[in-house]
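**Student:** structure for the following, please:
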Amino acid sequence: MSSDLCASPTVFTEVRRIIDTPEEQMTIGSISEGLGKRSYGIILFVLCLPNCIPAPPGLGSIFGLAMGIVVIQYLLGRDYPILPSFIGKRAIKKTTLRRIMDTSEPFMRRLEMIIRPRMFGPAQRFLEYLGMLAVAFMCLVILIPLPLTNMLPAMAAAVLSASVAERDAAGIIVGLIIGIAGSVIAVRAASVVVALLF
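**Tutor:** Purely as a prediction, here's the structure:
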């Protein structure tokens, strides 16, 4: 493990730093711009949080769409994510972000105790790519317009994103397991609703 990796602020420290800036509101693009080289994992983690808790209507879909755009760029090999202006320039009140953070804090603290750099040698890069593929699939599940079905997939995506940012191979495996469970529940719920409607 390199000393640089050990010295880097954790995902959770970076997220709290972003939210604690003095501006009254922030854009999704400004969140991405301040994150540097680890921006993919960190911004995806931030975008997951509104779907990990009960959030204002419509907010989860906006963040889910932004997640999808970011993760696709990772899978295509871009050095850092760029959001289209209709998403990147969308302003969110700091009070809303702080409410999301306050509600998410217990979840973040649990992850902070568990996720740490644990690399699996030559398999590490494969696991990180597999984790981001799973995040891409979670984005599709999150966009299913049914109440509460997006929470478990979003939590899985948060675990995967934080684990990729922290280079935690074990965390990626745990995130994949949570993602499979959450996806099965969400897809079954959606199929039941469709069957009832049609």
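**Student:** going by C-alpha atoms from here, please, whenever you check contacts or count neighbours.
**Tutor:** Noted.
**Student:** what residues of the helix or strand containing residue 192 count as buried?
**Tutor:** Assigned by DSSP states H and E, residue 192 falls within helix 169-197. Counting neighbours by 16 or more other C-alpha atoms under 10 Å, one finds that the buried residues in helix 169-197 are 169-173, 175-176, 178-180, 182-183, 186, 189-190.
**Student:** from those residues, pick the one nearest residue 101.
**Tutor:** Residue 101 lies nearest to residue 175 out of the buried residues of helix 169-197, by C-alpha to C-alpha, at 20.6 Å.
**Student:** which residues does the closest one contact?
**Tutor:** Counting by C-alpha atoms under 8 Å, 6 or more residues apart in numbering, residue 175 touches 131, 156-157, 159-160.
**Student:** got JSON lines for those residues, with distance to residue 94, secondary structure and neighbour count too?
**Tutor:** Formatted as JSON lines, those follow (distance: C-alpha to C-alpha, whole Å; DSSP: H, G, I helix; E, B strand; the rest coil; neighbours: other C-alpha atoms under 10 Å):
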{"residue": "131", "distance to residue 94": "30", "secondary structure": "helix", "neighbour count": "26"}
{"residue": "156", "distance to residue 94": "25", "secondary structure": "helix", "neighbour count": "27"}
{"residue": "157", "distance to residue 94": "23", "secondary structure": "helix", "neighbour count": "35"}
{"residue": "159", "distance to residue 94": "24", "secondary structure": "helix", "neighbour count": "29"}
{"residue": "160", "distance to residue 94": "26", "secondary structure": "helix", "neighbour count": "34"}
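**Student:** let's compare: structure for the following, please.
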Amino acid sequence: MDQKATHPLGGLTPSRTETAADAPNGRRTTVLLREFLETQTADRISLGALRDALGDRGFGVLLLIFALPNLVPLNIPLLSAVLGFPLVLLGAQLAYGQRRPWFPNWIKHRSFPRASFEAVVSRTLPALERAERLFTPRLTQLLSWTGERAVGTLVLFLALVLTLPIPFANWLPAFAIAIFGLAIVEKDGLAVLVGTAVAAASVIVAGAVVLGFIKAALLLFSSFIG
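**Tutor:** Just a heads-up that it's a prediction; the model follows:
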């Protein structure tokens, strides 16, 4: 009988049959993230080491990883702007049609605390495990080489929106990027359509927030000169 064991990062460790049979690339993303953390014993994790460990899942998982902190209430100033730049770089490469993520040395050797990364991953793993049950290979033509370039263009645009200091308008673009990341990993074209709908909603919300601030500034200006 197949057994499941409790894992220190939270939730259950999926059985061998679950991780191999249900995932198009052999292992679920949540399993890969757990395994990566288990192999990292240093206090800090370099971006290059993370990229190398992800292999052919690089684009999808990196999009997910850089989007996740924007979905968790961490209250870190300028977090969206800091994480937005790697997302811009990844989106541009995906739109160009590059097969594996590339980072310049000054980014590749940048590191972040292992404890912070583990905190974000452990807080989001339960939700990711539930989401993974919904993702399955379908409508795969939307994730052909041309399709992934279109997704990359959307990610690039959303990442640029994410870097802007727009209050209350960062969650939806990050959510859309996270969906696109999982869609690429799980080869789920339906998720691409869902991510596109969320992306459209995020643009509408960001536009409404910006328009509201412009109107408020004009009203304040008119009150001063009036």
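**Student:** what's the TM-score here?
**Tutor:** After superposition, the two chains reach a TM-score (TM-score structural alignment, normalised by the length of structure 1) of 0.86; 195 aligned residues with a C-alpha RMSD of 2.3 Å.
**Student:** coming back round to it: which of the contacts of residue 175 of structure 1 lies closest to residue 112 of structure 1?
**Tutor:** Using C-alpha to C-alpha, the contacts of residue 175 of structure 1 come closest to residue 112 of structure 1 at residue 159, 10.2 Å.
**Student:** chain neighbours aside, what residue packs nearest to whichever residue in structure 2 pairs up with that closest one?
**Tutor:** Using TM-score structural alignment, the equivalent of residue 159 of structure 1 in structure 2 is residue 179. Leaving aside its chain neighbours, residue 179 of structure 2 sits nearest to residue 195 (5.5 Å; criterion: C-alpha to C-alpha, 6 or more residues apart in numbering).
**Student:** do you know how far the residue mapped onto the one you found from structure 1 is from residue 37 of structure 1?
**Tutor:** In structure 1, the residue paired with residue 195 of structure 2 is residue 175, using TM-score structural alignment. Distance, residue 175 of structure 1 to residue 37 of structure 1, by C-alpha to C-alpha, to the nearest Å: 22 Å.
**Student:** which one in structure 2 is aligned with residue 101 of structure 1?
**Tutor:** Looks like residue 101 of structure 1 aligns to residue 121 there (TM-score structural alignment).
**Student:** which residues touch the residue most central in space within structure 2?
**Tutor:** Centroid-nearest residue in structure 2, with C-alpha atoms, centre = their mean: residue 64, separated by 2.2 Å. Counting by C-alpha under 8 Å, 6+ apart, residue 64 of structure 2 makes contact with 177-182.
**Student:** so which bits of the one helix or strand the match of residue 101 of structure 1 maps to are buried?
**Tutor:** If you go by DSSP H and E, residue 121 of structure 2 is part of helix 114-132. Buried residues in helix 114-132 of structure 2, counted by 16+ other C-alpha under 10 Å: 114, 120-122, 124-126, 128-129, 132.
**Student:** just name the closest of those residues to residue 76 of structure 2, please.
**Tutor:** Within these, the smallest distance to residue 76 of structure 2 is 12.7 Å, found for residue 120 (C-alpha to C-alpha).
**Student:** check the gap between the aligned residue in structure 2 for residue 184 of structure 1 and residue 176 of structure 2 for me.
**Tutor:** Superposed on structure 2 with TM-score structural alignment, residue 184 of structure 1 falls opposite residue 204. From residue 204 of structure 2 across to residue 176 of structure 2, the span is 13 Å (C-alpha to C-alpha).
**Student:** same thing with residue 43 of structure 2?
**Tutor:** Taken as C-alpha to C-alpha, the span from residue 43 of structure 2 to residue 176 of structure 2 is 31 Å.
**Student:** ditto for residue 165 of structure 2
**Tutor:** Taking C-alpha to C-alpha, one finds residue 165 of structure 2 at 18 Å from residue 176 of structure 2.
**Student:** other residues contacting stretch 126-138 of structure 2?
**Tutor:** Against stretch 126-138 of structure 2 from outside (C-alpha under 8 Å, 6+ apart): 10-11, 22-24, 28, 30, 182-183, 186-191.
**Student:** still on that earlier bit, tell me who's in contact with the match of residue 101 of structure 1.
**Tutor:** residue 33.
**Student:** structure 1: helices as residue ranges?
**Tutor:** Under the criterion DSSP state H, structure 1 contains helices at 3-7, 11-19, 28-33, 39-52, 59-75, 85-88, 94-114, 124-142, 151-166, 169-197.
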